[in-house]
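A.B. asks: got a predicted structure here, sequence first:
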Amino acid sequence: MTDLLTAIILGIVEGVTEFLPVSSTGHLVLATELLGYDPQKWAVFNIAIQPGAILAIVALYWRTFWAVAMGLVRRESASIAFVRNLLIAFVPAVALGLAFNDQIEALLESAVTVAWALILGGIAILVIERLARTHQVGGISGVSAGQSAKIGVVQSIAMIPGVSRSGATIMGAMVLGIDRRTAAEFSFFLALPTLTGATVLQLVKHRDAITGGDVQLIAVGFVVSFVVALAVVKAFMAVVTKHGFAPFAWYRIVAGAAALAFLYTR
C-alpha cells in the first residue's frame, strides 16, 4: 500500500470516528493491525490530522461561535457561561494528560486494550441510554459549572484508547441529566480545546521527526478528515435525534468482538 493511500484511509477513519462515540484513536490503532503499516511511522500523522476534523466543527457551527463571541463583547451571561463551562471541562484533560502522557502513549500500542474498551464502552452506552433520566437544559450555557467539571473528569477516561472521548463526554453528561442534543454538542465544542491542545503538545514533542514528505501527507489527511467529518457530524445528529446512541453501542460491541477474534486467531 502506498503512503498516499494510507494517508487517505487514515484521514477517512479520523473524519468518520472523531465525533462519534466509537473512539477515533481506537480505530486508528486497529487500522494498524488490519492494514499492516508501521504504527511508529504514522503516529505523528494520526495526531497532526485531528485539526481537520476540528475545523469541520468550526465550519458547521460558525454561527454559534460568532454569537458567543459577540455575546462576550456585550458581556452576556449566556455567552460567559458557554465559555466558562468548556474551560472548566477542559482542565481535567490538561492535568491528567500532562501527568500520564507516557503511560497513555504506551496504551496506544495495545490493540487488545482497544477491542475490550470498545465492547465495554458499548455495554455502558446501552445501560446509560436505558437508565439515564435527562431533561432539556437550554444548551451548553444552561449546564452548571459543577456539571461541567464532572463532564471534564469523565472525558479524561477516554485517554484509554478505545473508550472514546466523544462517548465519555456524552454519556457523562447524560448521567448528569443533560439532554442528548446538548450532551452531543458539548462533546463537539469541548473537542476544540482538548484536541487542539493534544495536537500542539504532540507535534512540539515530535517536531524533529517530521520531514517535508510528512507535511504533504499530513495535508492530504487533514483535508480528507475535514470533508468526511463535515458529512458525518450532520448525519450523526440526525441519527441521535431519531434513534439515540444505541446504534453506536451495538457497533462498538460487534467491532470490538470482531477485533478480538482477529487478534487472537491470526
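C.D. replies: Looks like it arrived, so ask away.

A.B. asks: going by C-alpha atoms from here, please, whenever you check contacts or count neighbours.
C.D. replies: Fine.

A.B. asks: distance of residue 44 from residue 188?
C.D. replies: Applying CA to CA, to the nearest Å, the value for residue 44 to residue 188 is 23 Å.

A.B. asks: most distant residue from the middle of the chain?
C.D. replies: residue 74 (31.7 Å; CA atoms, centre = their mean).

A.B. asks: close enough to count as contact, residue 154 and residue 170?
C.D. replies: No: if you go by CA atoms under 8 Å, residue 154 and residue 170 don't touch, sitting 9.4 Å apart.

A.B. asks: which of those two has more neighbours?
C.D. replies: Using other CA atoms under 10 Å, the more surrounded residue of residue 154 and residue 170 is residue 170, with 30 against 21.

A.B. asks: I'd guess the more buried one is in a strand, am I close?
C.D. replies: No: counting by DSSP: H, G, I helix; E, B strand; the rest coil, residue 170 is not part of a strand but helix.

A.B. asks: return the distance of it relative to residue 148.
C.D. replies: 12 Å.

A.B. asks: with residue 105 instead?
C.D. replies: 26 Å.

A.B. asks: more crowded one of those two?
C.D. replies: When residue 105 and residue 148 are compared for neighbours, residue 148 comes out ahead with 24 against 14, by other CA under 10 Å.

A.B. asks: list the contacts for the more buried one?
C.D. replies: When contacts are counted by CA atoms under 8 Å, 6 or more residues apart in numbering, residue 148 touches 85-86, 88-89.

A.B. asks: want to compare, so here's the second one:
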Amino acid sequence: MGEILIAFILGIVEGLAEFLPISSTGHLILVGHLLGFEGESAKTFEIVIQLGAILAISVLYRGRLVSLFNIKPILRKEQKFNAIHIILGVLPAVIAGLLLHDVIKTYLFQPSTVVIGLVAGAILMIFAEKKKPEPTSFSLDDLTYRQALTIGLFQCLAVYPGFSRAGSTISGGLLARASYKAASEFSFLIAIPVMIGATGLDLLKSWDHLSASDIPMFAVGFITSFVVAMLAVVTFLKLLEKWGLTPFAYYRIVLAILFTVFVLL
C-alpha cells in the first residue's frame, strides 16, 4: 500500500480516535500493525499527526484558551474556569509521563499490551457510568479545583497505551460529579498541553528519523487528522449526551476480542 494512502488512513484514525474514549494510540498501533506500517518511522509519523488533532481543539476552543491568560478571576477568587484548573488537570500526567516515558515506549507500544489497555479502560468507563453520582458541575465554569485535580489524576491512567486519555478523564469527571459536557470539554482542553509536551519530547528524540522525503506523507496525515478531529469532536459531544460512555466501552471490548482472535492468536 502506498505511503500517501497509509497516511490518509492513519490520519482518519487519529482524528476520529484522539478525543473519543476509544484510544487513539491503541488504534494507531493496531491499524499500523495491520497495514505493516511499524518501526521508528511509524512512531514518528504518529507523533506528527497528533499535532493535527491538537490544532483542531485549539481552533475549536480558542476563546477558552485566550481567557486562560486573564488572571483577574484568580485574583478575585471568582468561581470561574481559569489557568489553575488546567494546571491541576495537567500536572499529574506530566509527572507520570516524565517518569515512565522511556519504559512505556520501550515495552508497552505493541498490539498485545494495547488489547489489555482497551479492555481495562472499557471496564473503567462502564463502572463510571453505573456509579456516577448526580452532577454538581454542568459547565467548565462550574468545575472546582478538586474536580480538576481528580480528573488530572485519572488522566495518569492514559500513560498505558490503549487505556485512552479521553476515556479515563471523562470517567474521572463523571465520578467527580461533573456533567458529560463539563467532563468532556475539560478533557479536550487539558489534552492540549499534555499532548504538546509529549509530542514535543517524542519529536526531539525521533528527530534523526525524519527526512525531507517524509514531508508529503506527514503533511497528508497532519491535514487529515486536523479536519477529521474537528468534525469528530462536535459529533462526539452530541453522541455522549445521548448515549453516554457505555457504547464506546463495548466497542473497545469487541475490538480487543476481534484483534486477539484474528491477528494475535
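C.D. replies: That came through fine. Only a predicted model underlies this, so the values are computations on that prediction, with no experimental measurement involved.

A.B. asks: how far apart are whatever helix or strand residue 146 of the first structure lives in and its match in the second structure?
C.D. replies: Using DSSP states H and E, residue 146 of the first structure sits in helix 145-155. In this overlay with the second structure, the average offset of helix 145-155 of the first structure from its partner residues is 1.9 Å by mean CA distance after the TM-score superposition for the first structure.

A.B. asks: do stretch 78-92 of the first structure as well
C.D. replies: Looks like 2.5 Å for stretch 78-92 of the first structure (mean CA distance after the TM-score superposition for the first structure).

A.B. asks: so which residues of the second structure form helices?
C.D. replies: Using DSSP state H, the helices found in the second structure span residues 3-17, 24-35, 40-60, 62-67, 72-75, 83-107, 111-131, 145-155, 165-175, 180-206, 215-243, 246-259.

A.B. asks: nearest to residue 137 of the second structure, out of those helices?
C.D. replies: For the helices of the second structure, proximity to residue 137 of the second structure was assessed by CA to CA; helix 180-206 is nearest, at 6.8 Å.

A.B. asks: tell me which other helices or strands that closest one touches.
C.D. replies: For helix 180-206 of the second structure, the elements it packs on are helix 40-60, helix 83-107, helix 165-175, helix 215-243, judged by 3 or more CA pairs under 8 Å, 6 or more residues apart in numbering; DSSP states H and E.

A.B. asks: quick check: which of the ones you listed is buried the most?
C.D. replies: Highest mean neighbour count among these (mean count of other CA atoms under 10 Å): helix 165-175, with a mean of 28.

A.B. asks: next, the angle from that helix to helix 145-155.
C.D. replies: Put simply, helix 165-175 of the second structure runs at 140 degrees to helix 145-155, going by axes from the mean of the first three to the mean of the last three CA atoms, to 10 degrees.

A.B. asks: give the aligned range of helix 165-175 of the second structure in the first structure.
C.D. replies: Taken onto the first structure by TM-score structural alignment, helix 165-175 of the second structure occupies residues 165-175 there.

A.B. asks: how deep is residue 248 of the first structure tucked in, by neighbour count?
C.D. replies: 21.

A.B. asks: cool, residue 34 of the second structure as well?
C.D. replies: 12.

A.B. asks: also residue 138 of the second structure?
C.D. replies: So residue 138 of the second structure, with other CA under 10 Å, has 15 neighbours.

A.B. asks: what's the closest non-adjacent residue to it?
C.D. replies: residue 179 (5.0 Å; CA to CA, 6 or more residues apart in numbering).

A.B. asks: residue contacts, the one you found?
C.D. replies: 135-139, 173.

A.B. asks: likewise for residue 135 of the second structure?
C.D. replies: 174, 176-179.

A.B. asks: over in the first structure, see which of the residues you listed survive.
C.D. replies: Using both residues aligned by TM-score structural alignment, their matches' CA atoms under 8 Å, the first structure keeps these contacts from the contacts of residue 135 of the second structure: 177-179.

A.B. asks: any chance of the residues you listed in CSV, plus distance to residue 24 of the second structure?
C.D. replies: Below are these laid out as CSV (distance: CA to CA, whole Å):
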residue, distance to residue 24 of the second structure
177, 26
178, 24
179, 23
